[in-house]
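Engineer: predicted model and sequence follow; I will ask about them next.
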Amino acid sequence: MEHRLLAPADPLAHAADDGWDVLDHVLRHAARWGVDPARTAVFGESCGALIAALTAVRARDAGVRLRAQVLVNPVVDVTGGMFDYPSMAEYAYQPSRAEPLLRLFQRLAAPSGRDARAVSPLYADDLGGLAPALVVVPTQDAVADHGRRYAERLFDAGVPVRLTEYPGAKHAFLTLPGLEPQAEAARAEIFAFLDAALGA
């Protein structure tokens, strides 16, 4: 889906609304889209994974039963503590200049006066009852610990969750199958996970 890009007038809450609106529209017009509303999943990478995670929480709250959620190198914390993770310190400036970009992302995601916890699924009051999750983490990624910590929170909440780490892979590796050797393996894992979740 093409969510609104973060900008001073468009914080993350707007992009999260776009995620929910797309899911809600597709489910309400399932016949038009040729989908089975009983076999639905959300999938996202990086900021898209953040939107997918927020959409999964909103779906549960609305009584929409998702079969699965796939979160690839998710950013799940845009609070002031967003940078307080070992992976942030280790990969802040290599293999890419992640920290400056993430600081800009944080400022746009939750401008001053906005509740950053409300758009940080890591801090959701209750993660119970969410769809089974596959969390894919490339290890050479500043936000790797976001994914690890979110998988722990899902597990603690009783959500079936699989955390898979791809050693040496970098942020957005899934979109670079010709350059990132592990992209094909990750894609195969995701397809198998979704086949199992949606085929049952």
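Structural biologist: All right, it came through fine.

Engineer: from now on I want contacts and neighbour counts done on CA atoms only, so please keep to that.
Structural biologist: Noted.

Engineer: what about the helices in the chain?
Structural biologist: With helices called from DSSP state H, the chain shows them at 12-28, 30-33, 47-61, 86-90, 98-109, 144-156, 183-199.

Engineer: could you measure from the most centrally placed residue in the chain over to A200?
Structural biologist: In the chain, the residue lying closest to the centroid (C-alpha atoms, centre = their mean) is A49, at 1.9 Å. Taking C-alpha to C-alpha, to the nearest Å as the measure, A49 falls 24 Å from A200.

Engineer: this is the comparison structure:
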Amino acid sequence: MTVTRDELSPAARRLCDAMAAGFPGPGDAAALRAAVAAGAPGRPAGPEVASVYDTTAGGVPVRVYDPAPGAAGRPLAVYLHGGGWVMCGPDTHDALCRALAAASGAVVVSADYRLAPEHPWPAAADDALAVLLWARAEAQRLGCDPARVVVAGDSSGGNLAAVTALRAPGMVAGQLLAYPPLDASMGSESVAAYGRGYFHTAAHMAWYWDQYGGDPAHPHVSPLRAADVMGLPRTLIVLADCDLLRDEGLEYARRLGEAGVDCEVRLYPGVFHGFLGLPLPAARAAVAGAAAWLAATP
């Protein structure tokens, strides 16, 4: 008899299986959106934040989280939600944005960018850049330092954050990338290892890439294909060990480090893709660490 050890923690495995049981297969954007709107099992609510309001930024709907209205000189994070470029929005990522704002003291601007397949590439990337430009222009009014504006995002939002940093050289003080898809070729070893049985499947990821569109070799689609990453800002890459996207993040970190970029990788064992929003000790540690990194933006 062959015994295979599960690499997920028992708590993560329970959540993974419960989430996968209620999650549709790829192919129906409406069904996927309905599933994420219903929420993950036990997803915690975010902390209270002094001021939370919706507005527009460069024509893009955004939600602004300000933990200390009237303060000055703080960092500002443009947050780009995950969801395969197809689903999710400020509502699904409200708790995470609240946690980042409350723990870091930074203003967090959560972008409700256009979704595929109705709005394929480069719509989401253009919206992300528009919000960044707005954030730079409005930073002082929001009590922030224009030189301390960072881009952040999880999953497909991490892709958009990386793309935005590439498109706006010298305008971003940092990039926070949580388990980002960085190469549409999906050729890494972690895809083979974790493409099934860990909630986020290779079949889903391939379908998301197809809906998003664009040239897979273009660096503003696949940032790992960028010819030159020198001059990119300080970077924090947060990864789940049991994630098909793990190796793309590790490879990007290697390339950034070789180019002289201040890049830190935090790899969390025993968890799967999307863990930041879940009631797991690793998620609490990762969010706290990300908030501390954000607060330390020079």
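Structural biologist: Arrived safely, thanks for sending. The shown structure was predicted, so the numbers you read here are calculated from the model rather than taken from an experiment.

Engineer: returning to that earlier point: so what corresponds to the residue nearest to the centre of the first structure in the second structure?
Structural biologist: Under the alignment by TM-score structural alignment, A49 of the first structure pairs with G158 in the second structure.

Engineer: tell me what the lengthiest strand in the first structure is packed against?
Structural biologist: Identified as the longest strand of the first structure according to DSSP state E is strand 161-170. If contacts are counted by 3 or more C-alpha pairs under 8 Å, 6 or more residues apart in numbering; DSSP states H and E, strand 161-170 of the first structure sits against strand 133-140, helix 144-156.

Engineer: which among those is found nearest to L104 of the first structure?
Structural biologist: Closest approach to L104 of the first structure among those (C-alpha to C-alpha): helix 144-156, 17.4 Å.

Engineer: that closest one vs the second structure, average distance?
Structural biologist: Following the fit onto the second structure, the mean deviation recorded for helix 144-156 of the first structure is 0.9 Å by mean C-alpha distance after the TM-score superposition for the first structure.

Engineer: and the residue nearest to the centre of the first structure, how far from P121 of the first structure?
Structural biologist: 10 Å.

Engineer: again, but for V159 of the first structure
Structural biologist: Taken as C-alpha to C-alpha, the span from V159 of the first structure to P121 of the first structure is 14 Å.

Engineer: compare the two (neighbour count), which wins?
Structural biologist: In this view V159 of the first structure and P121 are compared by other C-alpha atoms under 10 Å, and P121 has more residues nearby, 25 against 18.

Engineer: aligned to that one, what sits in the second structure?
Structural biologist: Per TM-score structural alignment, P121 of the first structure is aligned with P223.

Engineer: leaving out chain neighbours, which residue sits closest to its match?
Structural biologist: In space, and not counting its chain neighbours, P223 of the second structure is closest to L182: 5.3 Å by C-alpha to C-alpha, 6 or more residues apart in numbering.

Engineer: and the gap between the aligned partner of that neighbour in the first structure and S46 of the first structure?
Structural biologist: Taking TM-score structural alignment, L182 of the second structure has V76 as its aligned residue in the first structure. To S46 of the first structure, V76 of the first structure is 9 Å away according to C-alpha to C-alpha.

Engineer: what of L71 of the first structure?
Structural biologist: Per C-alpha to C-alpha, L71 of the first structure is found 8 Å from S46 of the first structure.

Engineer: who has more neighbours, the two?
Structural biologist: For L71 of the first structure versus S46, the count of surrounding residues by other C-alpha under 10 Å is larger for L71: 30 against 18.

Engineer: how about the more buried one, what does it touch?
Structural biologist: L71 of the first structure is in contact with F43, G44, E45, S46, A49, L50, A52, A53, A133, L134, V135, V136, counting by C-alpha atoms under 8 Å, 6 or more residues apart in numbering.

Engineer: burial of D195 of the first structure, as a residue count?
Structural biologist: With other C-alpha under 10 Å as criterion, D195 of the first structure counts 11.

Engineer: from R39 of the first structure, how far off is it?
Structural biologist: Taking C-alpha to C-alpha, one finds D195 of the first structure at 10 Å from R39 of the first structure.

Engineer: same question for E2 of the first structure.
Structural biologist: 22 Å.

Engineer: more neighbours, those two?
Structural biologist: Between E2 of the first structure and R39, counted using other C-alpha under 10 Å, R39 has the larger neighbour count: 14 against 9.

Engineer: map the more buried one onto the second structure.
Structural biologist: Structural alignment (TM-score structural alignment) places R39 of the first structure against R148 in the second structure.

Engineer: nearest spatial neighbour of its match, skipping sequence neighbours?
Structural biologist: Closest to R148 of the second structure by C-alpha to C-alpha, 6+ apart is P75, at 4.8 Å.

Engineer: sorry, back to before: mean deviation, the longest strand of the first structure versus the second structure?
Structural biologist: Looks like 0.7 Å for strand 161-170 of the first structure (mean C-alpha distance after the TM-score superposition for the first structure).

Engineer: run through who's touching that strand.
Structural biologist: Contact with strand 161-170 of the first structure is made by 95, 132-141, 148, 151, 154-155, 180, 182, 186, as judged by C-alpha under 8 Å, 6+ apart.

Engineer: where's the residue nearest to R148 of the second structure, which helix or strand?
Structural biologist: For P75 of the second structure, the element it lies in under DSSP states H and E is strand 74-80.

Engineer: which residue range of the first structure does that strand align onto?
Structural biologist: Using TM-score structural alignment, there is no partner range for strand 74-80 of the second structure in the first structure.

Engineer: how distant is that strand from the center of its chain?
Structural biologist: With C-alpha atoms, centre = their mean, to the nearest Å as the basis, strand 74-80 of the second structure stands 12 Å off its chain's centre.

Engineer: from L294 of the second structure, how far out is the match of A49 of the first structure?
Structural biologist: Distance, G158 of the second structure to L294 of the second structure, by C-alpha to C-alpha: 15 Å.

Engineer: rewinding a little: and the residue nearest to the centre of the first structure, what does it touch?
Structural biologist: F43, V70, L71, V72, N73, P74, V75 are the contacts of A49 of the first structure under C-alpha under 8 Å, 6+ apart.

Engineer: top of those by neighbour count?
Structural biologist: N73 (32 neighbours).

Engineer: alignment lookup: E258 of the second structure to the first structure.
Structural biologist: By TM-score structural alignment, E258 of the second structure lines up with D156.

Engineer: what of W121 of the second structure?
Structural biologist: Under the alignment (TM-score structural alignment), W121 of the second structure pairs with L12 of the first structure.
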